[in-house]
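K.L.:
predicted coordinates and the sequence they were generated for:
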Amino acid sequence: MADASEGCSCSVGVILASVAALLITLWIFIRPKRSKTLPPGPPTKPLIGNMDIFLKGDGFQRLESIKKVTEEYGKDGMCTLYVGHRPNVMVSDYELIKKLTNDEKFTGRPRGMQDIHFRRKGLLFTEGELWKEQRRFALTTLRDFGMGKTWLQDLIIEEAQELINDLEAVRERPVNPNNYLTPSVANVICAISYGERFSHKDENFRRLTTLIGQNVTLAAKMQAMQVYPWLRWIPFTRLRQNYLALQKNLKDVGVFLRRLITEHKNNLEGEPRDYIHAFLLEADRQKTKPTTTFTDEQLEKAVFNLFGAGTETTSTTLTWAIIFLLENPEVYKKVQAEVDKVVPDGGFPNLEEKESMPYLQAVIQEVQRLANLVPFPIRTTTEEAQLGNYHLPAGTMVSPNLYAVHKDPKYFPNPEKFDPQRFLDEKGQIKKVDGFFPFSIGKRFCLGESLAKMELYIFFASLLKHFNFELAPGETISSRKSIFGIVNAPVPYKIIFKRRNN
């Protein structure tokens, strides 16, 4: 019996030793190894690297964790976090961010799950010569068809009027504001890209705006797939279900956009009247060029990017603005009083009145600073590059950390406080503040910055003029909680829009 017992113990010991050896082997060989040429960072874990930092807690908790890790382990405003085996250099020094965002070597885009659908086409997920040519075309076209034009202001005001009508029709029932803001913002993009607006009651249009919102939610649940794309093939899992739902949504949006493009192809006469028309005319001019980037697929993906990025960022900023006002009643009272003083009763704001409402502009900027919709506009190096004292190989991910800069007391004293006054000078006029760049900066700054500023101003002032915001019974809000997906969005909430008598 003793021999059998000893034999059993020996076998168990061998098994345990083997398991231990296997784990040590995995730790040594699968654990990401830190590069000596990159900035320092926290210890990595087997297989996941530092992914636990990116995925722990809600949106703001993750952003704060990354900021603290950079401060603790980083050096010279830089810290390297490993996403699986891929290093991601987080840069929180504003001067370094200005340098890298203006350097051609830092204009690449990382590869990931988005490439399954976009296939390195469009405006957001491209690089190299295709990106340069298409970005130049987009900037010129967007400027020609709206940026700073009177007709675009009139269109946004028209959308603001319909938004107010939609909210009045709710008859002060609790609603998710994003469900009403998204169609109005999306219609502005429609006018620029397609040349027409849709009725908010149009079923196809409503379906499009619903899909855009769903895609943001789904993307927030699939971040692990960016590191381990094979997770999408595991059957009967939530990740697989989310992946299939997202692919179906993307396909449905593609059908909608291809219909718009086909309609334009059947009527290409006259001067360019919108983005799709201008693109198709340029494609016709380049049809004999073997290396042309003006293809049907490029057009579809570009318009997709305009719809998605142009809609979600603006509508989400407005939903954040409502939260911050409800949490800061003194600011709410002051900004609404300014709007009432400038905008006539029953009227809507126009661009000529904008300079008369500096506090409103300051409130919008403070919302953008604290909401941090796109906290890490990720780049990759297109070739070997030097950043500070560190050498970055080609293909290295580099993330300007807007969140850390927007919370830097060097630029924003008492950074956690919601204080629009920080964006005003001693005369109460709007001023430029170093360290504030919600639309990014450099060679890949946001294409729609001018448009977004117009929309935020007109929509926000219109809402303040015509409604009071009240939290629905039983609802809670918090400006310190968020969902981090395609953008950093607030936790969904419902409020009551109470019609004002003016």
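P.N.:
That came in fine, so what should we check first?
K.L.:
when you work out contacts or count neighbours from here on, use the C-alpha atoms and nothing else.
P.N.:
Fine.
K.L.:
for stretch 426-444, measure first residue to last.
P.N.:
In stretch 426-444, first residue to last residue: 33 Å (Cα to Cα, to the nearest Å).
K.L.:
now it: how far from the chain's centre is it?
P.N.:
18 Å (Cα atoms, centre = their mean, to the nearest Å).
K.L.:
mind listing what's buried along stretch 19-32?
P.N.:
30, 31, 32 (16 or more other Cα atoms under 10 Å).
K.L.:
which residues does residue 362 contact?
P.N.:
Shown in contact with residue 362 (Cα atoms under 8 Å, 6 or more residues apart in numbering): 420, 421, 422, 423, 424, 430.
K.L.:
let's go with 10 Å and repeat that
P.N.:
Listed by Cα atoms under 10 Å, 6 or more residues apart in numbering, the contact partners of residue 362 are 335, 368, 419, 420, 421, 422, 423, 424, 428, 429, 430, 431.
K.L.:
tell me which element residue 398 falls in.
P.N.:
Counting by DSSP states H and E, the element that carries residue 398 is strand 397-400.
K.L.:
ok, and what's touching that strand?
P.N.:
78-83, 86-94, 96-98, 100-101, 106-111, 375-382, 392, 440-441.
K.L.:
next helix or strand past it?
P.N.:
Proceeding N to C from strand 397-400, the next assigned helix or strand is helix 402-406, under DSSP H and E.
K.L.:
now do the strands in the stretch 351-500 of the chain.
P.N.:
379-380, 385-387, 390-392, 397-400, 467-471, 482-484, 488-490, 495-499 (DSSP state E, counting those that start in this stretch).
K.L.:
can you give me the buried ones in the third one?
P.N.:
Put plainly, it is strand 390-392. For strand 390-392, by 16+ other Cα under 10 Å, it's residue 392.
K.L.:
what packs against that strand?
P.N.:
Using 3 or more Cα pairs under 10 Å, 6 or more residues apart in numbering; DSSP states H and E, the elements in contact with strand 390-392 are strand 385-387.
K.L.:
just the buried members of the contacts of strand 397-400?
P.N.:
So, by 16+ other Cα under 10 Å, the buried ones in these are 78-83, 86-94, 96-97, 100-101, 106-111, 375-382, 392, 440-441.
K.L.:
ok, back up a step: need the strands of the stretch 351-500 of the chain in TSV (columns: distance to residue 359).
P.N.:
TSV is the format used below for those (distance: least, Cα to Cα, whole Å):
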stretch	distance to residue 359
strand 379-380	34
strand 385-387	38
strand 390-392	42
strand 397-400	29
strand 467-471	18
strand 482-484	26
strand 488-490	23
strand 495-499	22
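K.L.:
here's the one I want to compare it with:
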Amino acid sequence: MANLFYFITDSVSIGLTLSTLLVLTFLMHFITRRKKTPYNFPPGPAPLPLIGNLHLLDIRRQDLSLLKLSEKYGPIFTIHLGTNKAIVLTGLETIKEALVEGADVFSDRAFLPIFHAIQRGNGVFFASGEMWRTTRRFTMSSMRNLGMGKKQIEDKIIEELQFLTGKVESYKGRQFKLREFACGPTNITFAMLFGNRFDYNDPIYMNLLDLIDEIVILLGSPYLQLFNLYPMFSIFMRTHKIILEKIDEVCKVLKTDIQAKRNKIDVNCLYTFIETIVAKQEEERTNKDTLFHEDNVVATVLDLVMAGTETTSTTVQWGILLMMKYPEVQKKVQKEIDSVLESGRLPRFEDRNAMPYSNAVIHEVQRFANLIPHIPHATATDTNFKGYYIPKGTTVIPLLTSVLYDKRHWETPLQFNPNHFLDSEGKFVKKEAFVPFSTGRRLCLGESLAKMELFIFFTGLLQKFTFTPPDGMKECQLDLDADPCFTLRPQPHLECCAK
């Protein structure tokens, strides 16, 4: 109820604010309309004063609106988001040319006011320049040393699978929300960060899950999008303040563990990511130019908590939902599982090679869910790209939706179809256009861990259970429209039964 009040207050305040801003912008528009720019931007729809091209966009699903505009303006075009210009890249070839071949130029992160307010340029996901390069390099190396993508973490995933199946069993066939599946993947991330898994009833764990859930939802709010577009009017807005309050609550938990690890650090026995980054911080304490200062340590751990708990757990939820929607696919997966996992042994990651259909289904879940349609990049220098001169600091949107839903690469791009990843003989086929983890230097650093988790959790759950809609609901009634939060989630009201 409190959030609803704040949203209504936001709406009234924004309306008054934008009315005033509209008058000022029209005046500035007529004063400066003859000013020429030295830059040669790609073509795009003509902007209106103040709002730019926002009238052409569904603010909840900007990716689909941008995909539609690309049909008219081609694989690279300019869009005006409020008073800011952005370059939209669509199609596999264009995105790879920028993010892979032009990685030095296109690897910066666009300035987004909410993430600047949270991280202040620190961390591994929303930082740029040397801060990003150094922190990412250290994080990747540390996570690999801790077993990411290796047998030691695989054993933890298999152990966690058994706790998760126990949780599902506890409902005894009664319906429960899809969000309950978040516990398993989240605990894997927490184990790597903190060194131990949490009991599903642990109040600290449940509070963290609730906070993360609320933050992810608020990050997709239209009111938050308006804050990112018009941060100068933040005094009249509330949503970003709620997010920052909840981030502070998460950071209190993180800081407590960071300090505890610092008090008893043994550089010869580093078992968690927090221990490794604290050790690095101690090692560089005398270096006044170190990037491993306290703000960056906390920001990096926060990035891993938020990303590592949301993306994989949401993909698992999409997988269960799609199995309920398409029971014939679920039956084929279960048949393959039974034929490969003899005597009911638990799945291991290497089993994917003997389970092409299940592997194809998991890949198709990721493609169809299109979890993160885009996160804006920025140009690190002035550059010429495809005949256009684009200045340093320009926002660039690599639209992954345009690749994952491209009819040139997928036979039925808007439908869930595991055959997208199978050849005529039923063998698994890798697809270059499969880019749910992005591509280039900003490729998701947890990709190998996510792949292992998805395979083990998905096949392990289907080995044990058959998932059906709640009693009284038919498969055709299940809603596959995404709920646009920071990620694209299944609708929050959806429930399932496990039998």
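P.N.:
Good, I have the coordinates. Given the structure is predicted, the values throughout are model-derived calculations rather than measurements.
K.L.:
hmm, back to that, compared with structure 2, how much does the strand holding residue 398 of structure 1 deviate?
P.N.:
Once fitted to structure 2, strand 397-400 of structure 1 is off its aligned match by 0.8 Å on average (mean Cα distance after the TM-score superposition for structure 1).
K.L.:
structure 2: matching residues for that strand?
P.N.:
On the basis of TM-score structural alignment, strand 397-400 of structure 1 is assigned to residues 395-398 in structure 2.
K.L.:
going along the chain, name the helices of the stretch 1-150 of structure 2.
P.N.:
Counting by DSSP state H, counting those that start in this stretch, the segments of the stretch 1-150 of structure 2 that form helices are 2-32, 62-73, 92-96, 103-106, 113-119, 129-145.
K.L.:
quick one: closest of the ones you listed to residue 348 of structure 2.
P.N.:
Of all those, helix 129-145 sits nearest to residue 348 of structure 2, with 18.8 Å by Cα to Cα.
K.L.:
and that closest one, what does it pack against?
P.N.:
Using 3+ Cα pairs under 10 Å, 6+ apart, helix 129-145 of structure 2 is in contact with strand 108-109, helix 273-283, helix 294-325, helix 447-464.
K.L.:
tell me the helix or strand right after the longest one.
P.N.:
Translated: helix 294-325 of structure 2. Counting by DSSP H and E, the next helix or strand C-terminal to helix 294-325 of structure 2 is helix 327-340.
K.L.:
what's the average distance of that next one to structure 1?
P.N.:
Relative to structure 1, helix 327-340 of structure 2 is 1.8 Å off (mean Cα distance after the TM-score superposition for structure 1).
K.L.:
structure 1: matching residues for that helix?
P.N.:
Helix 327-340 of structure 2 maps onto residues 329-342 of structure 1, going by TM-score structural alignment.
K.L.:
now that stretch: buried residues?
P.N.:
Buried, per 16+ other Cα under 10 Å, within stretch 329-342 of structure 1: 331, 332, 335, 336, 338, 339, 340, 342.
K.L.:
then stretch 207-223 of structure 2?
P.N.:
208-209, 211-213, 215-223.
K.L.:
one more: stretch 478-493 of structure 2?
P.N.:
478, 480, 482, 483, 484, 485, 486, 487, 488, 489, 490, 491.
K.L.:
measure that stretch end to end?
P.N.:
End-to-end for stretch 478-493 of structure 2, by Cα to Cα: 11 Å.
K.L.:
do the same with stretch 416-429 of structure 2
P.N.:
Its start and end residues considered, stretch 416-429 of structure 2 measures 16 Å (Cα to Cα).
K.L.:
what does it rub up against?
P.N.:
For stretch 416-429 of structure 2, the external contacting residues (Cα under 10 Å, 6+ apart) are 322, 325-326, 329, 352-365, 367-369, 409-413, 430-431, 434.
K.L.:
and if you look at stretch 110-121 of structure 1?
P.N.:
109, 124-127, 130-131, 134, 219, 222-223, 225-229, 232, 243, 247, 250-251, 293, 295, 297-302, 304-305, 378-381, 395-398.
K.L.:
if we can go back for a sec, residue 172 of structure 2 is nearest to which of the helices of the stretch 1-150 of structure 2?
P.N.:
helix 2-32 (34.4 Å).
K.L.:
can you give me the helices in the stretch 151-300 of structure 1?
P.N.:
Listed in chain order, the helices found in the stretch 151-300 of structure 1 under DSSP H, counting those that start in this stretch are 178-193, 203-220, 224-227, 238-265, 275-285, 296-327.
K.L.:
the third one aligns to what range in structure 2?
P.N.:
Taken onto structure 2 by TM-score structural alignment, helix 224-227 of structure 1 occupies residues 226-229 there.
K.L.:
the matching stretch vs structure 1, average offset?
P.N.:
Mean for stretch 226-229 of structure 2 is 0.8 Å (mean Cα distance after the TM-score superposition for structure 1).
K.L.:
centre of the chain to that stretch, how far?
P.N.:
Its chain's C-alpha centre lies 19 Å from the corresponding centre of stretch 226-229 of structure 2 when counted by Cα atoms, centre = their mean.
K.L.:
what of stretch 186-202 of structure 2?
P.N.:
The answer for stretch 186-202 of structure 2 is 20 Å, by Cα atoms, centre = their mean.
K.L.:
report the contact partners of the residue nearest to residue 205 of structure 2 when sequence neighbours are not counted.
P.N.:
Residue nearest to residue 205 of structure 2 in three dimensions, not counting chain neighbours: residue 198, with 6.2 Å by Cα to Cα, 6 or more residues apart in numbering. Contact analysis of residue 198 of structure 2 by Cα under 10 Å, 6+ apart lists 183, 184, 186, 187, 188, 190, 191, 204, 205, 206.
K.L.:
how about CSV for the buried residues of stretch 329-342 of structure 1, with distance to residue 314 of structure 1 added?
P.N.:
Converted to CSV, those look like this (distance: Cα to Cα, whole Å):
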residue, distance to residue 314 of structure 1
331, 21
332, 20
335, 19
336, 20
338, 22
339, 20
340, 23
342, 23
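K.L.:
out of the residues you listed, who's nearest residue 42 of structure 1?
P.N.:
Checking the buried residues of stretch 329-342 of structure 1 against residue 42 of structure 1 with Cα to Cα, the nearest one is residue 331 at 40.1 Å.
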